[in-house]
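**Q** When you get a sec, could you give me coordinates for this:
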Amino acid sequence: MNENAYAQVNQGVPFQKRTNFRWKVALLMFGAIAINYLDRSNLSAAAPVIMKEFHFSATEMGFIMSAFFFSYTLFQIPSGWLADRLGQRLVLGGAVAWWSAATMLIGLCNNFISFIVSRIFLGIGEAAAYPSNAGVTAKWFPDRERARATVIFDCGNKFGTAFAMPFIVWLMVHYGWKTPFIISGLIGFVWVALWWLYYTDPEKSKYANQAEIDYIRNGQQLKEGIGGKASLKWYQLLRYRNIRAMCIGFFMSNYAIYFYITWFPTYLVQARGMSLIKMGFVAMIPPLVALTVGLISAAIADWLYARGIPKTKVRKINLVGGMLVGSSIALAGFIQTDVGAVALLTLSYSGLACSGPALWTLPGDVAPRNMTSTVGALQNCVSNIGGILGPIVTGYIVSTTHSFVPALIITGAATLIGALNYAFYLGEVKHIEVD
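**A** As a prediction, this is how the structure comes out:
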C-alpha cells in the first residue's frame, strides 16, 4: 500500500486507485500541436510547386511564409490572456476550429495577396495553441512530471512536420497541391470534437478521480487555476530578468527551428537536387529523430529533478546543451554529400529538440499565480519574431547569393547566442512572487 493509500485509510476514507487521465490530456495536447504543424507545414511542402505555378520568386515566397508569423506573433499575448481568463477548453477548442477553416481556405488561393491573407488568418488561430497547452500542463501535472508532459505535446511539432512531408507530397502528386490543405483542415475539426468531449479542468473532470486530483495538487509548488485572478499586467512581466532571458533564448531557438518548417524542403530540392518524392521522405528524418531525442531528454530531466537535482540546473542542462548542439546547423552548408548534410541537420534539429521540454516547462516554473498561459504567450510572441525574420532573411539571401550557405551560418550563430543567453543571463528558475 502506497503513501496515499495509508493516508486515506488513516482518515477513514476507502482506498481509491488513482486514475491517470492526465496522460490522455497530454495526448490531446500532442494532437493539437501535431495538427498545428501539419497545417503550417503544408505550404512549405507545396512551396516548390506553388512557386512554379504562380511564378513566385524566393523573396515573394519568403513573405508568404512569414505572413503567418506576423499574425501568429501579434495574437500570442491576447490568446494567452484569454486562455487564462476564459479557460483553455474554450480558447484552444475555438482556436483549432478557426485555424482548420483557414487551412482549407489556403487551398482556394490563386494569387500573391490571397496567399498572404489566408496565412494571416491561419496565424491568428494557431497563436493560442502553445500558450493554452502551457496552462493545461500547469493545471494537470505535478511539477515532477511537467518535462515529460511538455515534451509529449511539443513532440507534436516534430510528428506533424515529419509526417506532413510524405503525406502532403503524395496528395500533391496524385490530386494536386490544393488537396492537402482540405484534408488537414478536416482532421482539425475531428480533433475539436474530441477535445470538447473529453477536456475540462481537473476538478471538473468526469475521468479523473479525487486520488489523481490530490496527487496533482500535492505535487505543485504553485497551484495553477485554483481561484484568483492574474497577479500582474502582461507587460509588467518584462520587468523580470528571467522573463527577458526566456524571450531572448526562445527567439534564437525559433529562428533556427523555422528554417526546418519553412525552407528545409526547398533546400533539399534546390540546393541538393532532390525530386519531390525523395524530398518528402528525406524531410521526415530530422523531425523523427528529434522527436525520439526530445522524449529521452525529457525523461532524463524529470528523473534528475526527482532525485533532488536543483530545478535551475536541470533546465539549463536541456537549454544550454541542446542549443549548443543545435548550432551545428552552421556547418551543414559546407558538407558536400547529401547524406552528410542531412546527418548534420538532423543532429542540429535533435539538439533543438532537447531544449524544447525546458522551453515550454519554464512558463509553469516561473509564472506568477494564474499567469502560466500569459507567460507562455509572451515568450512565444517574442520568439516568433524569429519566425517572421527567418523566412524573409533566408529568402533574401538565397535570392541574392543563390546559395543557402550564408543563411545556415546566420542560423547557427543565432542558436549559439541562445545557448549563451540561457547559460549566463537566465537566473534561478523559480516562481515570480508578487505582493
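**Q** drop to CA atoms for contacts and neighbour counts, all remaining ones
**A** Noted.
**Q** Tell me the buried residues in stretch 293-313?
**A** For stretch 293-313, the neighbour count (16 or more other CA atoms under 10 Å) marks 293-295, 297-305, 311-313 as buried.
**Q** which residues in the stretch 51-200 of the chain form helices?
**A** In the stretch 51-200 of the chain, the helices defined using DSSP state H, counting those that start in this stretch lie at 58-74, 76-86, 88-106, 112-126, 129-140, 146-175, 179-198.
**Q** dump the residue contacts of the residue positioned nearest the centre of the chain.
**A** Among the residues of the chain, the smallest C-alpha distance to the mean C-alpha position (CA atoms, centre = their mean) belongs to residue 154, namely 5.0 Å. When contacts are counted by CA atoms under 8 Å, 6 or more residues apart in numbering, residue 154 touches 30, 33, 356-357, 360.
**Q** Hmm, residue 129 and residue 72 touching each other?
**A** No: using CA atoms under 8 Å, residue 72 is not in contact with residue 129; the gap is 10.3 Å.
**Q** Those two: who's more crowded?
**A** residue 72 (28 against 25; other CA atoms under 10 Å).
**Q** I have a second one here; can you model it like the first so I can compare?
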Amino acid sequence: MTVGLLLSDYMSRQVLNAVFPLLKDAWHLTDTRLGSLSSVVALMVGVLTFPLSVLADRWGRVKSIALMASLWSLATLGCAISTNYGEMLLARAFVGIGEAAYGSVGIAVVLSVFPARLRSTLTGTFMAGGAFGSVLGMALGGAVSAHLGWRAAFGAMACLGIVLVVLYRSVINEKRLMPLKSMNTGEQQENLGIRMNFRALMHGLFSSKSVVCAYIGSGIHLLVPAAVWAWMPSVLNRYYAMAPGEAAVCAAVFVLVTGLGMIVCGNLADRLNRTAPHRKWLTAIAFCIACFTLLGIAFRLPAGPWQLVLIGAGMFFSAGASGPSGAMVANLTPPSIHASAFATLTLANNLLGLAPAAILTGFIADRIGLLGALQLVALAPLAAAVAFLIGRRNYAHDLGRLDAMRKHALT
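**A** The predicted structure is shown next:
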C-alpha cells in the first residue's frame, strides 16, 4: 500500500511531462516556464520535507501519509481546471507540498519492518517505485491526453490518488505496524528518538563527514534522471518528429529503464558488498561514472537508434547510487530518527538534483538548444562521484564512532 501511494505520488508529479508539448502550444510557454512547472514541485518538496517529516515522526507516520496523499491528489485535480500558467504553477506548488515528506516517511515505514541487511535493496526498490509511477504517469497521461485532452490526464491521476488514500487509511494503522517493528531491534532500542530535542536531532543527522557526503552525492547524481524524465518527451517530439502522445509513451520506456536500474543496482550493491559494506561507496562511484560516460556520448550523437540505445544504457545507471547512498544514511544515523534522516536525504535530492533539473535544463535550452543543455547536465554524475569518494575515505572512522555512541547510550 505504501508503494502504491508512491506510484500515485509520481504519477501526479510526472503526468505534466507527458503534456509539455500540448501546454507549450496552448499557452505559448517558453522552455523556462515549462521547466518551472516541473521544478516547483521538487522545490516545495525540498523546502518542506524536513519540517513535515519531523512532524510526522511525532504525530504518526500513517496519519501523515494519508493527509499528504489527500493533498497532492486534490492539488492534481486543481491542475486539471487551471486556465493559465499562474494557476497551474500554484496548483503544482500544492502538489509539491502534499508530496513533501512522503518519500522520507514512506521509506521509514518500510525500513522499520525489514532487517537492516536489506537496506540497499529496499531503498533502491522503494525509490524505483518513483520511476515506475513516473512511467505510468507519462504513459497513461500521454494516452489519455491524446484522446481526451491534457485536463483529463490530470483528472485521471487525481482520481486514482483519492481511491488509494481511502484504501490505505482503511487497511493500515500504527497498531498493525507495531508487531512488525518489534522484529527490528534498533526501532525498539532507540524508541526515545521521538522525544529528542532539536540540537540532538541535528547532531544525529549531521554527525559525520561521510553522511553529509552521502546526502550531497545522492542529490547531485539525481540531476540527470530528473532532467531526462522531464524533457525526454520533448526531445522525441522535436528531434524525432513524434506526436506528443507517442513521445510520452516512448519516453516512459526510459523512465522504466531507470527504475529497473535502481532495483538491480541496489541489489547488486548488497550482494557484492555483503562482507564489506564500506565498498558500497565504490559501487556508487562506479554507477556514476558509467552514467556520465554513456550519456556524455549519447547526447553528442545525431538523432537515431544508437543515440536512443546509449541514452537507455545511461539511464539504467543514472539513479543507481540511490540504494547505496540511502543505505549509508541509514547506517550512519540512529533508527529512531530515520524518517528525519531520509527527510534530509530527500531535501538534498530535491534541492541539489530534482528541483533545479527541469528549469535549469529549460533555461539553457532556450539559449543553446535542448540537446546542448542535456550535454551539460550529463556532467553532474562526475561531481557526485567526487562526493562519494570523499565519503568513502571517512566512512570507517565515522561508523565506528557512531557504534561507540550507541553502546554508551545503551549502557
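**Q** Identify the residues contacting the counterpart of residue 169 of structure 2 in structure 1.
**A** Under the alignment (TM-score structural alignment), residue 169 of structure 2 pairs with residue 196 in structure 1. Counting by CA under 8 Å, 6+ apart, residue 196 of structure 1 touches 89, 93.
**Q** again with residue 219 of structure 2
**A** Contacts for residue 219 of structure 2 (CA under 8 Å, 6+ apart) come out as 345-346, 348-354, 384.
**Q** tell me the SS of it?
**A** Taking DSSP: H, G, I helix; E, B strand; the rest coil as the rule, one finds residue 219 of structure 2 in the helix state.
**Q** Name the nearest residue to it, sequence neighbours excluded.
**A** Nearest residue to residue 219 of structure 2, sequence neighbours excluded (CA to CA, 6 or more residues apart in numbering): residue 349, at 3.6 Å.
**Q** Let me know how buried the one you found is, in neighbour terms.
**A** Neighbours around residue 349 of structure 2, by other CA under 10 Å: 25.
**Q** any idea which element residue 225 of structure 1 lies in?
**A** Using DSSP states H and E, residue 225 of structure 1 maps to neither a helix nor a strand.
**Q** if we can go back for a sec, dump the helices of the stretch 51-200 of structure 1 into a markdown table; add distance to residue 334 of structure 1 as well.
**A** Supplementary listing: these in a markdown table, determined by distance: least, CA to CA, whole Å:
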| stretch | distance to residue 334 of structure 1 |
| --- | --- |
| helix 58-74 | 22 |
| helix 76-86 | 37 |
| helix 88-106 | 36 |
| helix 112-126 | 33 |
| helix 129-140 | 35 |
| helix 146-175 | 24 |
| helix 179-198 | 34 |
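**Q** quick one, which of those is packed in tightest?
**A** Mean neighbour count (mean count of other CA atoms under 10 Å) peaks for helix 129-140 among the helices of the stretch 51-200 of structure 1, with a mean of 28.
**Q** Which part of structure 2 matches it?
**A** Helix 129-140 of structure 1 maps onto residues 102-113 of structure 2, going by TM-score structural alignment.
**Q** what does stretch 349-359 of structure 1 give?
**A** Against structure 2, stretch 349-359 of structure 1 falls on residues 315-325 (TM-score structural alignment).
**Q** Need the contact partners of that stretch.
**A** Residues from elsewhere that reach stretch 315-325 of structure 2 (CA under 8 Å, 6+ apart): 119-125, 127, 214-215, 217-218, 221-222, 224-225, 254-255, 257-263, 265-266, 269, 280-281, 283-285, 287-288, 290-291, 295, 381.
**Q** hmm, try it at 6 Å
**A** With contacts defined as CA atoms under 6 Å, 6 or more residues apart in numbering, stretch 315-325 of structure 2 is touched by 120, 123-124, 214, 225, 257-258, 261-262, 265-266, 280, 284, 287, 291.
**Q** before we move on, what about stretch 361-373 of structure 2?
**A** Under the contact criterion CA under 6 Å, 6+ apart, stretch 361-373 of structure 2 has outside partners 31-32, 35.
**Q** mind giving me TSV with the residues you listed and columns for distance to residue 98 of structure 2?
**A** Shown next, in TSV, are those (distance: CA to CA, whole Å):
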residue	distance to residue 98 of structure 2
31	25
32	24
35	20
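**Q** thinking again about what came up before, quick one: which of the contacts of residue 219 of structure 2 sit in helices?
**A** With DSSP state H as the criterion, helices contain 345-346, 348-349, 384 from among the contacts of residue 219 of structure 2.
**Q** farthest-separated two in those residues?
**A** By the measure CA to CA, 346 and 384 form the most distant pair in these, at 15.5 Å.
**Q** So between those two, which is more surrounded?
**A** Neighbour totals were compared for residue 346 of structure 2 and residue 384, and residue 346 leads with 30 against 26 (other CA under 10 Å).
**Q** Counterpart of the more buried one over in structure 1?
**A** Matched to structure 1 by TM-score structural alignment, residue 346 of structure 2 sits across from residue 380.
**Q** ok, that match to residue 362 of structure 1 distance?
**A** Plainly put, residue 380 of structure 1 is 12 Å away from residue 362 of structure 1 if you go by CA to CA, to the nearest Å.
**Q** again with residue 277 of structure 1
**A** In this structure, residue 277 of structure 1 and residue 362 of structure 1 are 39 Å apart, going by CA to CA.
**Q** Tell me which of the two has more neighbours.
**A** Set side by side, residue 277 of structure 1 and residue 362 show more neighbours around residue 362, with 25 against 13, by other CA under 10 Å.
**Q** and residue 30 of structure 2, what is it in contact with?
**A** The neighbourhood of residue 30 of structure 2, defined by CA under 6 Å, 6+ apart, contains no residues.
**Q** That one pairs with which position in structure 1?
**A** By TM-score structural alignment, residue 30 of structure 2 lines up with residue 57.
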